[in-house]
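Q: curious how this folds, go ahead:
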Amino acid sequence: MDSLDDLFSRLRVATSPTEIEALQDGIWQLWLTTNHPLLDKHLEAGMRALSAEEYTVAIAEFTELTTASPEYAEGWNKRATAYYLRGEFNAALRDVRETLRLEPRHFGALSGWAAILRTIGDNRGALLVLQRLEKLCPGWPGLQNQLRSLRDALEE
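A: Take a look at the predicted model:
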């Protein structure tokens, strides 16, 4: 299996959407590996709740996960997602910051952070976050259009 560093170095130069998706999938597989049965249980239960739009349950499961394993970045990222979907942007942003402190290359957290900033009208902040994402994967599908759209909005 490829290491996280290897997958990220390949992602940085990937240009085809199929290759980018395959590399992202490989990274997600590593991120979603807790190597602990109890943590797996909370992660899976939280993800099921998230899919069922049961955000309170998801937040509770991901909180169990982050409490039991505070160094596990994906627990924070998943909880940020649940908070975001529930409209709790400040809580989501706190968890995004923690995710990125633990894994600065977390493209899911960066993408989510940019979405939150756009939602609350901070286009300049969203542009800065997407520029960080661009350093990880310039060929990310749709990224260049998002960057152009934000730059245009800021020039108006």
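Q: from here on, contacts and neighbour counts on C-alpha atoms
A: OK.
Q: tell me the buried residues in stretch 37-55?
A: Buried residues in stretch 37-55, counted by 16 or more other Cα atoms under 10 Å: 39, 42-47, 49-50, 54-55.
Q: widest-spaced pair of these?
A: 39 and 54 (19.2 Å; Cα to Cα).
Q: not counting its neighbours along the chain, what's nearest residue 100?
A: Spatial nearest neighbour of residue 100, excluding adjacent residues (Cα to Cα, 6 or more residues apart in numbering): residue 106 at 6.3 Å.
Q: gap between that neighbour and residue 49?
A: 22 Å (Cα to Cα, to the nearest Å).
Q: what of residue 98?
A: In terms of Cα to Cα, residue 98 sits 22 Å off from residue 49.
Q: show me where this structure has helices.
A: 4-13, 17-31, 37-51, 55-68, 73-85, 89-102, 107-119, 123-136, 143-155 (DSSP state H).
Q: name the stretch among the ones you listed that sits most buried.
A: helix 73-85 (a mean of 26; mean count of other Cα atoms under 10 Å).
Q: which strands and helices sit next to it?
A: helix 37-51, helix 55-68, helix 89-102, helix 107-119 (3 or more Cα pairs under 8 Å, 6 or more residues apart in numbering; DSSP states H and E).
Q: alongside the first, I'd like the structure of this one:
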Amino acid sequence: MKNIALSFFLSCASSIGYAQCPASPDHSERLSALIEAVQSAPDQVSAQLISNDMWDLWDNAPNETAQRMLDDGLARRAGYDLDGAMKAFEQLIEYCPDYAEGYNQRAFVRFIRKEYEPALADLERTIELSPNHIAAIAGKALTLIGLQRNEEAQVVLREALALNPWLKERQFLTEQAPTPKTDL
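A: Reported below is the predicted structural model:
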């Protein structure tokens, strides 16, 4: 019943237009502190707890309306309702075009569907809005792998790992190509 009511609200609200979405919360200082903490985390478990705190920041929508849209999309994706999740994230992006997580979550749905090019565009927008969004950077690396752009993926993956060396995506890291030697 809750999802039906939310869907009705969202469809009515989209037809009459939303009030303007407020600016996204500025969590940059807290995120910087968490990045420093994860870089010095002693083990995977500690790093995961810090990563969870990062997700709390990224998932903090600009207002209650945006939060409901995000939560609806996340619940739908978790329930494998990818069409419903996509619709919720598209409404969130329409309502809050400067909220990075809307793009990141839509990218994830597109990635699951193997729609790599549009996922990449969403991830690039996420990173533009939130340059230290480690999950989006890691997602971009995985998307580039899906596009078979492996060299570029390795560069991006290394960027993500420089921010959080404990990412599970580190399993996709390949040996760095040796630097060519020059004779002087």
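Q: picking that back up, report how many residues lie close to whatever residue of structure 2 lines up with the residue nearest to residue 100 of structure 1.
A: Taking TM-score structural alignment, residue 106 of structure 1 has residue 133 as its aligned residue in structure 2. Residue 133 of structure 2: 23 surrounding residues under other Cα atoms under 10 Å.
Q: what sits against residue 133 of structure 2?
A: 58, 126-127 (Cα atoms under 8 Å, 6 or more residues apart in numbering).
Q: with residue 40 of structure 1 instead?
A: With Cα under 8 Å, 6+ apart, residue 40 of structure 1 has these contacts: 33-34.
Q: which residue lines up with it in structure 2?
A: Per TM-score structural alignment, residue 40 of structure 1 is aligned with residue 67.
Q: any idea how far that match lies from residue 102 of structure 2?
A: For residue 67 of structure 2, the distance to residue 102 of structure 2 - Cα to Cα - is 10 Å.
Q: same question for residue 11 of structure 2.
A: Distance from residue 11 of structure 2 to residue 102 of structure 2, by Cα to Cα: 18 Å.
Q: which ones are touching the most centrally placed residue in structure 1?
A: Residue closest to the average C-alpha location in structure 1 (Cα atoms, centre = their mean): residue 108, at 2.0 Å. When contacts are counted by Cα under 8 Å, 6+ apart, residue 108 of structure 1 touches residue 77.
Q: likewise for residue 50 of structure 2?
A: Contact analysis of residue 50 of structure 2 by Cα under 8 Å, 6+ apart lists 34, 37-38.
Q: closest one of the residues you listed to residue 160 of structure 2?
A: Nearest member of those to residue 160 of structure 2, counting by Cα to Cα, is residue 38, at 12.1 Å.
Q: now for that closest one: what does it line up with in structure 1?
A: Match for residue 38 of structure 2 (TM-score structural alignment): residue 11.
Q: could you report the neighbour count for the closest residue to that match other than its chain neighbours?
A: Take residue 11 of structure 1 and drop its neighbours on the chain: the residue closest to it by Cα to Cα, 6+ apart is residue 137, 5.7 Å away. Residue 137 of structure 1: 21 surrounding residues under other Cα under 10 Å.
Q: what lines up with residue 137 of structure 1 in structure 2?
A: Alignment note: residue 137 of structure 1 maps to residue 164 in structure 2; criterion TM-score structural alignment.
Q: likewise for residue 97 of structure 1?
A: Residue 97 of structure 1 maps onto residue 124 in structure 2, by TM-score structural alignment.
Q: got the contact list for its match?
A: Residue 124 of structure 2 touches residue 140, counting by Cα under 8 Å, 6+ apart.
Q: can you tell me how far it sits from residue 131 of structure 2?
A: For residue 124 of structure 2 relative to residue 131 of structure 2 (Cα to Cα), the value is 9 Å.
Q: same question for residue 152 of structure 2.
A: Residue 152 of structure 2 is 18 Å from residue 131 of structure 2, by Cα to Cα.
Q: how about residue 156 of structure 2?
A: Relative to residue 131 of structure 2, and taking Cα to Cα, residue 156 of structure 2 is found at 13 Å.
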